[in-house]
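[1] Got a predicted structure plus its sequence, pasted below:
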Amino acid sequence: MIKSDIFIKNPKKTIVIAQFIFWVSFFIYFFFLERQYNNVINSVLFSAKATVFYSVLTYFHAFYILPFVERKQYLKYSIITLLFLFIIIVLSLSFEYFAFSKSEPKSSFSEYYNFSGGQIVRTIGSAINALIISALIKFTFDNFLLQKQQLEQSKSRLETEMKYLKAQINPHFLFNTLNSLLYLTRNKSDLAPDVVEKLSELMRYLLEHNDIDEIPLLKEVEFIKAYLELEKIRIPHVSVNFKVNIKNENINIPTMLLLPLVENAFKHGINKNNSENYVHIEINETDDIILTVENSLWLNNTIDNSRDGMGINNLKKRLDLLFGNNYKLTFDKNKKVFKSKLIIPKI
């Protein structure tokens, strides 16, 4: 992908610039070649004629005649090509005859400025070479356009999938919180109003940032803090330790990327009947962004925190789409502790 990115982003502009440079170089080459045998005026005329001859032949064949081959109209292509070659060769030889026949012969090139068999053969050979070159130009141009089209289609599919995965995060978070609220209301807990208030604040944040692909890391940290406050309201006997070490306040990360691991710890690592629950969260900025979440596991917990269905699976899919292989997500579990670690590059 990297080696052709420049061409893929704007193939038309790239090819136009490249061919402009080519034809200027072509003109200069023929000028200095002819200048060894002729004066400046004749050298300019000959170089201009050669440049026009080759360029017209190349582009007319590439963009107006070759399409007949693509449409499998081979007979039509052959007839038009032969007719076009005849016209362009006659015009080229005629120009040379009228432009140079009255000049005194200087040396080798000037000796052939006539309708001799040798000059005709050379002109036909040059024309055939131009046809081959034009076919290569057309193939290259079409190939880059095809790559660009495929890249745009792939990008569109990825954006659609990313929006779909991102859209699933909000309902997932909301359902988990509503389940907790349901638990509190059934037990007629006085904490229910505070949970509703905190939940409304978090939902407002989600709505405000729903269409934003990236947010400052500090904003994500603030959201996680608000989420932790909500969890501490509904589970007062959990010990929460949240450490943040961020040096650069301008770092951005994809929206709602860190929450699933934090949420996962509370969903599978907390026993409401046990007072020895803990969740330790740490966000560090080094060369990368590192999120570490460690939580207690209650006795007989057979649930694998790394297989959280929608939450963790969506996170893995988002990470694959965002970073490819340039990230690391690991899970470590024993009888009492579950630890997850996410390392992502800085944006």
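    Happy to help now that I have it. These figures come from a predicted structure and were not determined experimentally. Numbering: from 1, shown residues only.
[2] use CA for all of it now, contacts and neighbours both
    OK.
[3] is it true that Ile290 lies in a strand?
    Yes. Counting by DSSP: H, G, I helix; E, B strand; the rest coil, Ile290 is located in a strand.
[4] how about it, what does it touch?
    Contacts for Ile290 were tallied using CA atoms under 8 Å, 6 or more residues apart in numbering; they are Glu282, Ile283, Asn284, Lys341, Leu342, Ile343, Ile344.
[5] and if you look at Leu165?
    Contacts of Leu165 were listed using CA under 8 Å, 6+ apart, and they are Asn314, Lys317, Arg318.
[6] and which of the residues you listed is nearest Lys155?
    Comparing the contacts of Leu165 against Lys155 with CA to CA places Arg318 closest, at 14.0 Å.
[7] All the helices of the stretch 101-250 of the chain, residue numbers only.
    Listed from the start of the chain, the stretch 101-250 of the chain has helices (DSSP state H, counting those that start in this stretch) covering 117-186, 192-208, 217-234.
[8] looking at the ones you listed, which is closest to Asn277?
    Between Asn277 and the helices of the stretch 101-250 of the chain, the shortest gap by CA to CA is with helix 217-234, which sits at 11.3 Å.
[9] Pasting the second one now:
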Amino acid sequence: MQTAKNWLEKNYRIVVISFIHVLAWVLYLGFYATAFIQRGDNLDYRIIFVLSVILTDVPVFYYSYLSTIPKLLVGQKVWKFLLITLAILILYPLSRYGIDLLFIKYYDGELAPLTIISTSQFTTVFGVRALAALFVIAMAGIGKFTFDWFENARIRRELENQNLLSELAFLKSQINPHFLFNTLNNIHTLAYKKAEGAPEAIMKLSELMRYMIYESDMSFVPLSKEIQHLKSFIDLQELRFKQKGIVNLEVTGDVKQREIAPLLLLPFIENAFKHGYDLNKEGAIKATLHIGDEIAYEVENLIPSTDTLLQKDVVGGIGLENVRRRLELIYPKSHTFLVNESSNSFTVRLTLKTHE
């Protein structure tokens, strides 16, 4: 049972296309059976009529569908395509006529009105069957272009998804070196000053890197782990500044069973530490994280009132611009991202719908 399921998943598109082809032929032959066979015609004639249609229409359809249309018409060899089509319009009625004669000669049953058609209405029937051949070729063209359009649309979607995944992976890969570069600089400062917090800072960095390397590869992570990662980063920064409580982080709401894209909260705090002002005091950075129907996340830090240019590299740099693009890719139309700069503060606000 599992083998059949795996085969079906692997060949799903082929099965669907084959089913559509079979259904189309059933409807087509059903149309022939109702439109060109009279109620009073005998069963033998009905069977022979449908069989002759199958023997001529199916080859013409798939020859056009698989060969002349994709190789000649699509391949810009229009004149060659028209010549082959003209040949089909001549050979198709003759083939049907030859099949009719074979059935009349070798079949013992009653085939009227097939006998009448083959003997006294050749010219009229020839024209009708030429139009029937043209109809079959047209249906092959419509079918080919329709299936190709859906196939091309599927390929475009796959390429777009691959491009988005590649871009997302690139954006995420930028976070690790950016974060590591800043943190190593901080630890170097602690070590240079022979601060007691250097060993603890290295341990904190180890925890952070373990999360970034082994857990952030997933599309979404538990919100509780992301918050813990954020708190570990804050602890590491406060070791650097030798000041507790620099970040006033307030988390409200139920974080259980909630998920978020990894490494999404960190750049807000990292940006505040990098560009903040007067960080050697408690509450220099205010951060709130409220979990309800949506996540509401806000980080505010002070900036020098006389030099707001310090913040101008933020929006266009790796940090918040990276976050902005990741949000567009991961949470399209389900987030808001606002940056507000006043005379003495810089605030970033994020709201998003999360995965449960």
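    Perfect, I can see it now. Note that the coordinates shown come from a computational prediction; the quantities given were computed from them, not determined experimentally.
[10] before we move on, the earlier item: among the contacts of Leu165 of the first structure, which ones are buried?
    Buried subset of those (neighbour count, 16 or more other CA atoms under 10 Å): Asn314, Arg318.
[11] In helices, which of the contacts of Leu165 of the first structure appear?
    Among the contacts of Leu165 of the first structure, the ones falling in helices (DSSP state H) are Asn314, Lys317, Arg318.
[12] The first one corresponds to which position in the second structure?
    So that's Asn314 of the first structure. Superposed on the second structure with TM-score structural alignment, Asn314 of the first structure falls opposite Asn322.
[13] that older thread, tabulate the helices of the stretch 101-250 of the first structure (JSON lines), appending distance to Tyr54 of the first structure.
    JSON lines is the format used below for these (distance: least, CA to CA, whole Å):
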{"stretch": "helix 117-186", "distance to Tyr54 of the first structure": "6"}
{"stretch": "helix 192-208", "distance to Tyr54 of the first structure": "59"}
{"stretch": "helix 217-234", "distance to Tyr54 of the first structure": "58"}
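[14] Pick the most buried one from the ones you listed.
    When you average the neighbours per residue for each of those (mean count of other CA atoms under 10 Å), helix 217-234 leads with a mean of 17.
[15] Summarise which helices and strands that one is packed against.
    Contact here means 3 or more CA pairs under 8 Å, 6 or more residues apart in numbering; DSSP states H and E; on that basis helix 217-234 of the first structure packs against helix 117-186, helix 192-208, strand 238-245, helix 259-268.
[16] In contact with His209 of the first structure: list those residues for me.
    With CA under 8 Å, 6+ apart as the criterion, the residues that contact His209 of the first structure are Thr255.
[17] thinking again about what came up before, out of the helices and strands packed on helix 217-234 of the first structure, nearest to Val44 of the first structure?
    Proximity to Val44 of the first structure, assessed across these by CA to CA, is greatest for helix 117-186 (18.7 Å).
[18] what range in the second structure does that closest one sit on?
    For helix 117-186 of the first structure, the matching stretch in the second structure spans residues 123-192, with TM-score structural alignment as the criterion.
[19] what's the mean deviation for the matching stretch versus the first structure?
    Average distance, stretch 123-192 of the second structure versus aligned residues of the first structure after superposition (mean CA distance after the TM-score superposition for the first structure): 1.7 Å.
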